[in-house]
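**Q** Sequence first, then the predicted structure:
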Amino acid sequence: MITTELAKARSAFEAGDYVDALMVLNGLMDETRDPQVLLLLSDVFEKLGFDMDAAELLAELGKSQADDALTLRAAKLFFKAGDEARGQLHGMTLFERKAHDRDIAFLLAQSFRKGPDPRFAQVFLPSLHDSDEEAHLSLAIDLAMSNEHNPTTLSIFSRYADLAPEDPYRLFNLLFVARNFCDFDRIAAIEARIAEALRLGDAELLAGESPYANLLYCGDERINRLATNNGAPAQISPAALARQRRSRPHRWGEKIRIAYLSSDFWEHHATMTLFQRVLELHDRDRFEITLYCYTPPHLKAFDEGGRERWGWPIVSLIGLSDAEAATLIRQNETDILVDLKGPTSDARLGILNQMAAPVQVEWLGFPGSVVNIDCDYVIGDKVVLPGSARPSYHEKFCRLPDSYQPNDPLHRPLPAAKSRAEVGLPGDRFVFASFNTPRKISVPVIDAWSAILRGAPDALLWMMIDGETHRANVLKAMADRGVDAAQILFAPKMAYADHLARLQAADLALDTFPYNGHTTTSDQLWAGLPVLSVKGTNFASRVSESLLGAIGLPELVAKDTTDFIAKAIELTTRPEEIARYKAHLREQRFRAPLFDAERFCRHLETAYRTMAERAQSGQAPDHFDVPALPPRTEPFATRPI
């Protein structure tokens, strides 16, 4: 009887008559719980969309039959039905026995990364690491990126790139991760491949690279513009958008209404470390400021009162589309929209392509042109934006007189110096320092630093490198270039004030190129540590020259890499010169323009008035330089150290 009815149900199932099959099987269930009946019934339930019922039967069968394949099917169906808890329960039962099974690991990782603590999904990364499946490696990449020190990250990106060697996006993702891990052999190999492609005229390759990543090794502004991944291309050309935007009617008020746009509005972000005092000093009789904020909640949680102290309205854009955000900015009659991000992580440049304001400006967040974005001006200075750079920008140059970079002399910590003994440095050795992010250490930089250490064998290089793999790669690169590991000292990350205190224990900071230290350089100068840099060829590589000029030490800009190496070696033998530089920084900290936030703010406001006056009178944007206020004759501030 059971055999006949089961055959009848199977025949109906195979014919696609799932309801008929269900009716027959329901009758059988009154007489038996034969595994064949249960298995066919689960198949019928799944076909009819009753995923939870199918999962429960498969879980029962998997347990009674000790059949892992059935348990895996049950877990998948629980997940499909939305029962994450039971899906994880049965999946983990399998994973305990089969941690090597990539399908099980993939299933569980997908579930746990959606849970309250996504970090638990990291447990499954080793199981996915060696897979050749696209989906497995793609998920492994997502998991690995949440932990920049995970030693498997680089090999995962390498395997993923190997699956599609002609895919430029995978190639440049691998290159970026290699930079984070200081894998200079891999970096050199990929850069050689890029150079050969460009030599052969294959510039389309760069469409797979982000603008920021390109700046880490390329100092050619003509090429920088070709790296467009992560951009926000306009539906029509930025020039056509600009014409439409500028022709829209606009009501100008007595005060100039400035909107700052960013995801970094919390006081300890590097941007606000520089900018917050200038923001506070804006003339409230002449300007109305609004901060349009899409700062993630978990980052706002790090703010310790800055958002209230700045004293301007903060309007959240979270949950709004770019078009909706632009409409809001427009409805608030914004005169000048200033984007503080550029094409960097989490930016919302698409808002600028929605005709948000009569004048649109890029400043501070990205050292270069924003390609495919409707933007009128880029704010810089005569060093970072020389006239020769104009052909590489569609924006007009607004050049401030001292430096493009604001600085905060009030809220920035200024702790007493830590002794060498406190930071683990010997008292009788010359100490070079490098506290830039490791990804800025290019192959030419590691070559130059190695030459310096070979030429000054008693000197040490103190580097902020975290992670055992990262440090091992640096030591290998140095050893390959003839430098003993005993000349390298590693420093961990630490709290900002403690970091500024330890900087003062070094003798001289060595800059990176072609991407200089930006906030890092100003931090070092603020702390009283002189910085040796190299004359650059694009915005990112000219920043330290700008900052050194604004603090009165232009002689610390070498004319080229050869000069950089020679100056560094020479300064190890001239302690009196190092002492003079440090004394100059102490004396000029509250005199020179670099840290004079009030002076900077007045220059910036002059720039905004010029932009607004041109727009209000119907004139198109054009290049202009802001005239300098008279030099200070007295310190602009005093603070105890």
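**A** Perfect, thanks for sending it.
**Q** When you work out contacts or count neighbours from here on, use the C-alpha atoms and nothing else.
**A** Will do.
**Q** Select the longest helix from the chain.
**A** The residue-count maximum for a helix in the chain (DSSP state H) belongs to helix 597-616.
**Q** can you list contacts of that one?
**A** With contacts defined as Cα atoms under 8 Å, 6 or more residues apart in numbering, helix 597-616 is touched by 246, 252, 256, 277-279, 281-282, 335-336, 358-359, 398, 400-401, 406-409, 593, 620-621, 626-629.
**Q** the helices in the stretch 401-550 of the chain, which residues?
**A** When assigned using DSSP state H, counting those that start in this stretch, the helices of the stretch 401-550 of the chain occupy the ranges 420-423, 443-455, 468-480, 496-503, 519-527, 539-550.
**Q** ah, wrong one, I meant the stretch 51-200 of the chain
**A** Defined through DSSP H, counting those that start in this stretch, the helices belonging to the stretch 51-200 of the chain, from first to last, are 51-65, 68-80, 84-97, 102-112, 125-129, 134-145, 153-163, 168-180, 184-199.
**Q** another one to put next to it:
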Amino acid sequence: MSVENQEADRAFALGLTHHQAGRLNDAEDLYRKALDLVPTHADALHLYGVLRAQSGDFTLAADLVERALAAQPENADVWCNLGAIYRRAGDLGRATQMLTRAIQLDPNLADAHNNLGNVLHTQHRWHDALGSYQKALELAPTVDSLCNASIVLLYLGQISNAVTLTRRAEQLEPNNPLVQACMGSVLSAVGRLPEAVAAYRQCLELDPSNVDARYNLGVTLEQQGDWTGALESYRATLVSDPAYIRAMSATLFMQRRLCEWDGTRELFSQVLDAIDQGRRGITPFSFLAEDSTPAQQLACARLWSADIEGTVGPAVEAAAPSGKGASDRITVGYVSSGFGDQPTSRLAVELFEHHDKMRFRTIAYSTRRHPDSPLKRRVHDAFEEWVDAESLSRQALSQRIIADGVDVLVDMRGYQDQAVSEVFAMRSAPVQVSFLSFPATMGADFMDYIVVDPFVAPTNQQENFAEQFAYLPHCYQPNDTQRRLPDQRPSRAQMGLPDNGFVFCCFNNSYKISPEVFDSWMRILESVDDSVLWLLNMNPAASVTDKLRREAAARGISGDRLIIAERMPHAEYLGCLAVADLFLDTWPYTAHTTASDALWAGCPVLTRAGESFAGRVAGSIVHTVGLSELVVDSAADYETIAVQLARQPERLAGFREGLVKARDSSPLFDMTRYTRDFESALEHMVEHQQAGKPPMGFSVDRDTS
């Protein structure tokens, strides 16, 4: 061996020692010294390439390892590391080729299986990724493969198995930042949020560059109600990685919730660019709060649904047609996490109660446990069968639904939190329907129909929906006519309101309050002397109240004219609506359940109808109850009518009297008629499917309703 080779080997060996100890600069100097002495030194090329990849220089890293591979074409470790580099560089095709070759050369190379799992994970092929991780664990269990498998198990809904693997990883290396990040994810999944926050913070102390942990810390803080802390984490994630799409989406939505409007236009523009570029990660539900078009909402939802379809293994078979006879009952499964004292139940409970048990067998698949309440008991008792599905994996829930012989599976969560969209992606029923909770397309081929009405979804919008329209003749949104109003209307003083002056109110969620809406509100207050605006503080821990009062002052309106109510029991909340003079709706995301509550309490609702489903729901509700003149098309008309009504008490009183009568006469509150229409729609869907026809839009005939 030449002197140069000997010196190169010594430099390489010392560089390797520094590399293993994390002293990357020293290691790089020695690897380069080895290569200066022997430019074809394969080991130095290989590990110098690995080091450059650790520093984020994937182009140089790939070039170095390719040169090492030319010298050692049968070295499985080199193929393996080159595959890992290409994965991090975003070239998943070449990464797969490299890792497959590594496994061919050495089937027992655990790192190759783990790295292939990472590629599959990046492609959202969860089942395939899990198979690779499990193979790696069989060969050589490491913290990396244990945590990787655990995260995939969480995606697949196998939480108990994820906990087991994470505990194994913690026993091996309790101070490994990867372990703490994984522990945070697991603890969050089982609802132990303070411990999850602590785990994420510990991870970030050990590794401040972990953007996934920083983003997940934000998610967990948001779940705890710490909106300000969540926004700080999301923003910090974007500082570290401006291309982190989920953090971009979460930052924009959290700014909406906190009414921190500075910079939202720029963020929204970035979100639109991401969707146009086909980049996944924008949350479809939060996107509805933006001034987005139905076509943009479809594009966003299609990207999201593609991720969901990636969680479904190729071996999953769709539910077969039931082959029911004409005399058999139709089995309808309702899937929701909102079967407690929640808006979903407040709207739909009477539909469940009115179902014709002679023609329909109804099953509730409850994906979240709720505290006992009178409303929860009503919902529970309305169903023929009740399945507590919170602890079931997505696959197990799908199998249960198929075993139950469900003909129509109704998704009452859509893309909101705690959704189980994977169950629908598995084709758990012959007919699958989106209903009530998600006011937009799900952009998914696995959803057949969406329940709509002619106002919320004009026929010219069908092209912007993946689902076929199932039109009900009146408003698509049901109502509970057993909502108890206060026996005695509370006084203004009891509600913290001034004795005199007109009371405008809006009890919508804060994320629906756009700066454009707020501008209109302030102009209305300026035009109506002694009027006040009554809002609801959805999160006392947040600073929304102070923020909105400052925004009012900046527009020349005293912050004292904004009256802020805290969250309260539903019956008290209905009493508030009975005291208010006029409900001012928001746009582009209008009131839904809140609009129904206001009208039921006798408070007229002024709304501006937009182009999207979410922007037309209040218009449908108000139109159906007979107050079409309160549905306007422009901000100018909205402001004009609000001011007119404040100055015309007789006209406003006529609206209120009409609402009292509407409780007994309007289709909006006729749940017997509504249920008959809804059941006609279900029967049409099943008959169409039984005839072997693909989903096709239809309308329930108004004359038979």
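**A** Looks like it came in fine. These numbers were taken from a predicted model, which means no experiment stands behind them.
**Q** Could you get me the TM-score between them?
**A** Their TM-score after superposition, calculated using TM-score structural alignment, normalised by the length of the first structure, is reported as 0.75; 533 aligned residues with a Cα RMSD of 3.7 Å.
**Q** re the thing from before, would you tell me which one of the helices of the stretch 401-550 of the first structure is buried the most?
**A** Scoring the helices of the stretch 401-550 of the first structure by mean neighbour count under mean count of other Cα atoms under 10 Å gives helix 539-550 as the most buried, with a mean of 26.
**Q** What's the average distance for that one when superposed on the second structure?
**A** Here helix 539-550 of the first structure is compared with the second structure after superposition; its mean distance to the aligned residues, by mean Cα distance after the TM-score superposition for the first structure, is 0.8 Å.
**Q** now that helix: which residue numbers in the second structure?
**A** Per the alignment by TM-score structural alignment, helix 539-550 of the first structure matches residues 613-624 in the second structure.
**Q** What is the distance between that stretch and the centre of its chain?
**A** Per Cα atoms, centre = their mean, to the nearest Å, the displacement of stretch 613-624 of the second structure from the mean C-alpha position of its chain is 23 Å.
**Q** With stretch 311-319 of the second structure instead?
**A** If you compare the mean C-alpha spot of stretch 311-319 of the second structure with that of the full chain, they lie 22 Å apart, counting by Cα atoms, centre = their mean.
**Q** what's the answer for stretch 76-95 of the first structure, then?
**A** In this view, stretch 76-95 of the first structure has its centroid 35 Å away from the chain centroid, taken as Cα atoms, centre = their mean.
**Q** Name the residues of that stretch that are buried.
**A** Going by neighbour count (16 or more other Cα atoms under 10 Å), the buried part of stretch 76-95 of the first structure is 76-79, 81, 84, 86-88, 90-92, 94-95.
**Q** got the contact list for stretch 178-188 of the second structure?
**A** Counting by Cα under 8 Å, 6+ apart, stretch 178-188 of the second structure makes contact with 143-144, 147, 150-151, 154, 159, 162-163, 166, 169-170, 173-174, 193, 195-200, 202-203, 213, 216, 220, all of which sit outside it.
**Q** Then stretch 508-518 of the second structure?
**A** Under the contact criterion Cα under 8 Å, 6+ apart, stretch 508-518 of the second structure has outside partners 253-259, 261, 289, 535-538, 544, 585-591, 594.
**Q** Identify the residue range in the first structure corresponding to that stretch.
**A** Matched against the first structure by TM-score structural alignment, stretch 508-518 of the second structure falls on residues 436-446.
**Q** What is the end-to-end distance of the matching stretch?
**A** Stretch 436-446 of the first structure stretches 13 Å from its first residue to its last (Cα to Cα, to the nearest Å).
**Q** cool, and stretch 411-420 of the first structure?
**A** The first and last residues of stretch 411-420 of the first structure sit 26 Å apart, counting by Cα to Cα.
**Q** repeat for stretch 306-320 of the second structure
**A** Distance between the two ends of stretch 306-320 of the second structure: 23 Å, counting by Cα to Cα.
**Q** Mind listing what's buried along it?
**A** Counting neighbours by 16+ other Cα under 10 Å, stretch 306-320 of the second structure gives A306, D307, I308, E309, G310, T311, V312, G313, A319 as buried.
**Q** Return the member of those residues nearest to R368 of the second structure.
**A** I308 (19.8 Å; Cα to Cα).
**Q** coming back round to it: relative to L529 of the first structure, which of the helices of the stretch 51-200 of the first structure is closest?
**A** Taking Cα to Cα as the measure, the helices of the stretch 51-200 of the first structure were each checked against L529 of the first structure, and helix 168-180 came out nearest at 25.4 Å.
**Q** equivalent range in the second structure for the closest one?
**A** Following TM-score structural alignment, the aligned partner range for helix 168-180 of the first structure in the second structure is 245-257.
**Q** how far does that stretch sit from the chain's center?
**A** Here the centre of stretch 245-257 of the second structure is set off from its chain's centre by 12 Å, with Cα atoms, centre = their mean.
**Q** before we move on, back to that, what sits up against the match of helix 539-550 of the first structure?
**A** With contact meaning Cα under 8 Å, 6+ apart, stretch 613-624 of the second structure is reached by 288, 294, 439-440, 453, 455-457, 474-475, 477, 587-592, 595-596, 605, 607-610, 628, 630-631, 666-668.
**Q** Sort out for me which of the residues you listed are in strands.
**A** Residues from those lying in strands, with DSSP state E as the criterion: V605, T607, R608, V631.
**Q** what's the farthest-apart pair in those?
**A** Pairwise distances across those (Cα to Cα) peak at 10.0 Å, for the pair V605 and R608.
**Q** what's the overlap in contacts for these two?
**A** Joint contacts of V605 of the second structure and R608 (Cα under 8 Å, 6+ apart) are D585.
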